[in-house]
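Q: this is the structure alone, sequence omitted:
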């Protein structure tokens, strides 16, 4: 799966809108439905929900999710953190919202947050992937306060405060610590990097129907390998009468006294790749262990200096 930058994903949005002839508001609704479907599948006993929105398109996603959940009979409360001028789609979804909107500010936010009990599911739609500087001021205080609670937090597209790519200049306290992240079309590179990937929690990719033809034309040095990709693209298809020699012969030299576990793991991984034959060369101390744990492999002592 090709990973795209935030800029490339925005371009994919625009290409889809122009070529599919779908309004940006309808594309936002499609994304919101995908999130709600995921919530219903993974939280079938969902009770109260608190949705925190900025005033850009990520906040528009949040308002659409709030409306759809409310129409399903969920107990929904909605909170706005005014960041700048409202985007058109945010304003449109604000007009559609059938419940009151709570406006957060420096003087009331702690009091309003105190009304949310620990069992309430929090949806984070404060900042989206277009963020290009660290969150500061009141918004940073709000994020820090949300992180201090015990609630399950689900971030929409990206945890608020996290950049989509590299985050070397970031302040960790000003990034939402998500339990789950529902990201659109592609994972963000930052989800996969050790320094800040943990902020995304467990991420799930939702297909919102962006034009795959456009995405495949984009250049990127980064790819994300999924189990489905390995199964469908890499694992060879074997018919009943094929010979094992047709699928490759791997020589694996591994192991030392007291550390045979790595050799076993490497051998089992090699067999799972679909190869036909595996030869293991290891010190004599590992012969019995390897022949017991990896019965499919041919095992030779390294002292023999001979491979079958």
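A: Perfect, I can see it now. Not measured: the values here are computed from a predicted model.
Q: okay, CA-based contacts and neighbour counts for the rest of this
A: Will do.
Q: number of residues surrounding residue 227?
A: 9 (other C-alpha atoms under 10 Å).
Q: need the contact list for it.
A: Listed by C-alpha atoms under 8 Å, 6 or more residues apart in numbering, residue 227 has no contact partners.
Q: can you tell me how far it sits from residue 148?
A: Separation of residue 227 from residue 148 (C-alpha to C-alpha, to the nearest Å) stands at 34 Å.
Q: again, but for residue 304
A: 61 Å.
Q: please apply the same query to residue 21.
A: Using C-alpha to C-alpha, one obtains 43 Å as the distance from residue 21 to residue 148.
Q: ok, residue 209 next?
A: 35 Å.
Q: neighbour count winner among these two?
A: residue 209 (14 against 9).
Q: so that one lies in a helix, does it not?
A: No - judged by DSSP: H, G, I helix; E, B strand; the rest coil, residue 209 forms no part of a helix; its state is coil.
Q: so what's it up against?
A: Taking C-alpha under 8 Å, 6+ apart as the test, what residue 209 contacts is residue 185.
Q: put this next to the previous one:
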């Protein structure tokens, strides 16, 4: 894969506290000075995004996030804008005390939040209610304010993290600000990029506040955002045998489409050969629609044996079902100990018959499948997607793609990347089957499981974004096939 230099680290709340403390010591700056840097960065971002906004409502909590809000209000007023500041408490704590005093000492008024307060006299709302440390539902009074802000027809700008969103997990224990944009400070927080964050953070801007990466030499990011990559050009002296043979196993009665989608995506991403082991009733239609797929009738496990010997990589699960036929093919395929992508019904069978993998393996569960694999409820998976992905990778000794908004890729050693692409239009049938074929094709072309999973998720999500340019509703999995071919060849960087 081509390397890019702008790989962005993602940090936990605990790490952020360490980073801030070390930055203050290394740079010899005080907490209030760092807060002023945050306010200045927020001012610049706000004016760039909303140059016509003249009346700004700033909502401040009692902690340092509220302090950022008070200092931003000072700067906004200095630029000649009309600023109203609303606080949730009569006192602020820590460094926020100085920020609050700076606002009031220059004549700034503070309105205390109450249910009767009118929020309509603002062109823009600034959320400075909670900082990064909130891991519970907002207090009822603050929750009512959040709901009022969300109900407003005016845009909202969040400082550091939208209030109510868990900065570690991307989950919301209660109501949360729905920001149009979020400016986050010093370093990026992992919870801004997965799960519910997609509906709450809006466009994310990172302001490092002049804190260099050299000030954190001993602290490695907990996770990282994927970067746009492609495969290098092929050698001129190449043949189909150099690019692997993917065997798609699936397509029980009525589910031929899943196996075909997996096979077609494997072809479009560059597998040299793709075979499909499926029901006899599907062969004629599959050959007619996509003759490049080598479709084989497999009515019992014995018919699969010779195909397994020829295959480089197995794509097991798309449309596989849960019948006796399904179980027999699943068992024989896993016993072959080939490089493997396991998805859909293949994962459901694994949940019932757990095993640890010794051959290169990528599992691609959605949250429901992940819950079955871990013996948990789906809601528990979504509460901490990072922990779930890592637990799955360790339990099954495989690279795991936990699909969903902000898909996660984890390996058994705890490494984890987050996908920043994709859109709600991809929440439709067949998308997972497509991803299975993409990852399998990359394995077949020589990518190790980690690289195949990361690049596969990236290509799949970016192709979805290209295909959604004509609208998200009505997006079909097959709409991704053409952009997949373009993106894997690296000839459309503007699509990334």
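A: In hand now; what should we look at? Predicted model only: the values in this text are computed from it and were never measured.
Q: TM-score of the superposed pair?
A: Once superposed, chain against chain, the TM-score is 0.73 (TM-score structural alignment, normalised by the length of structure 1); 278 aligned residues with a C-alpha RMSD of 3.6 Å.
Q: mean deviation, the longest helix seen in structure 1 versus structure 2?
A: In structure 1, taking DSSP state H as the definition, the longest helix is helix 24-42. Taking mean C-alpha distance after the TM-score superposition for structure 1, the mean distance separating helix 24-42 of structure 1 from the aligned residues in structure 2 is 2.1 Å.
Q: in that helix, what counts as buried?
A: 24-25, 27-36, 39 (16 or more other C-alpha atoms under 10 Å).
Q: residue 191 of structure 1: which of the residues you listed is nearest?
A: The closest of those to residue 191 of structure 1 turns out to be residue 35 (C-alpha to C-alpha; 18.4 Å).
Q: that closest one maps to what in structure 2?
A: Matched to structure 2 by TM-score structural alignment, residue 35 of structure 1 sits across from residue 42.
Q: hmm, its match is touching residue 72, no?
A: Yes - between residue 42 of structure 2 and residue 72 there is a contact at 7.0 Å, judged by C-alpha atoms under 8 Å.
Q: list the contacts for the match of residue 35 of structure 1?
A: Applying C-alpha under 8 Å, 6+ apart, the residues near residue 42 of structure 2 are 72, 159, 183.
Q: one more time with 10 Å, if that's ok
A: 36, 48, 68-69, 71-72, 75-76, 126, 157-160, 182-185, 205, 207 (C-alpha atoms under 10 Å, 6 or more residues apart in numbering).
Q: are any of those residues buried, and which?
A: Looks like those have 36, 68-69, 71-72, 75-76, 126, 157-160, 182-185, 205, 207 buried, using 16+ other C-alpha under 10 Å.
Q: so whatever residue of structure 1 lines up with residue 144 of structure 2 versus residue 113 of structure 1, what's the distance?
A: Aligned by TM-score structural alignment, residue 144 of structure 2 pairs with residue 141 of structure 1. Residue 141 of structure 1 sits 12 Å away from residue 113 of structure 1, going by C-alpha to C-alpha.
Q: over to residue 180 of structure 1?
A: Per C-alpha to C-alpha, residue 180 of structure 1 is found 20 Å from residue 113 of structure 1.
Q: between the two, which one's more packed in?
A: Using other C-alpha under 10 Å as the criterion, residue 180 of structure 1 and residue 113 rank with residue 180 on top: 20 against 16.
Q: contacting residues for that one?
A: 123, 152-156, 158-159, 199-204.
Q: could you pull out the strands for the stretch 51-200 of structure 2?
A: For the stretch 51-200 of structure 2, strands defined by DSSP state E, counting those that start in this stretch occupy the ranges 55-60, 82-87, 110-112, 124-128, 156-159, 181-185, 188-189.
Q: returning to what we had before: wait, isn't the match of residue 144 of structure 2 in contact with residue 161?
A: No - contact criterion C-alpha atoms under 10 Å: residue 141 of structure 1 and residue 161 do not qualify, at 11.7 Å.
Q: more neighbours, the two?
A: When neighbours are counted by other C-alpha under 10 Å, residue 141 of structure 1 and residue 161 differ, and residue 161 comes out ahead with 29 against 17.
Q: circling back to that earlier point, any shared contact partners between residue 42 and residue 72 of structure 2?
A: 36, 126, 159.
Q: of the residues you listed, which is the nearest to residue 112 of structure 2?
A: If you rank these by distance to residue 112 of structure 2 using C-alpha to C-alpha, residue 126 comes first, at 15.5 Å.
Q: in structure 1, what stretch matches the helix or strand hosting residue 395 of structure 2?
A: According to DSSP states H and E, residue 395 of structure 2 maps onto helix 385-396. Across structure 1, nothing matches helix 385-396 of structure 2 (TM-score structural alignment).
Q: and the following helix or strand past that helix, what other elements does it pack with?
A: Toward the C-terminal end, the helix or strand that comes next after helix 385-396 of structure 2 (DSSP H and E) is strand 399-402. If you count contacts as 3 or more C-alpha pairs under 10 Å, 6 or more residues apart in numbering; DSSP states H and E, strand 399-402 of structure 2 packs onto strand 339-342, strand 361-363, helix 367-374, helix 385-396, strand 408-410, strand 416-418, helix 449-467.
Q: would you turn the ones you listed into a markdown table with mean neighbour count and distance to residue 288 of structure 2?
A: A markdown table is the format used below for these (neighbours: other C-alpha atoms under 10 Å; distance: least, C-alpha to C-alpha, whole Å):
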| stretch | mean neighbour count | distance to residue 288 of structure 2 |
| --- | --- | --- |
| strand 339-342 | 27 | 26 |
| strand 361-363 | 28 | 31 |
| helix 367-374 | 21 | 33 |
| helix 385-396 | 22 | 38 |
| strand 408-410 | 31 | 36 |
| strand 416-418 | 26 | 39 |
| helix 449-467 | 25 | 25 |
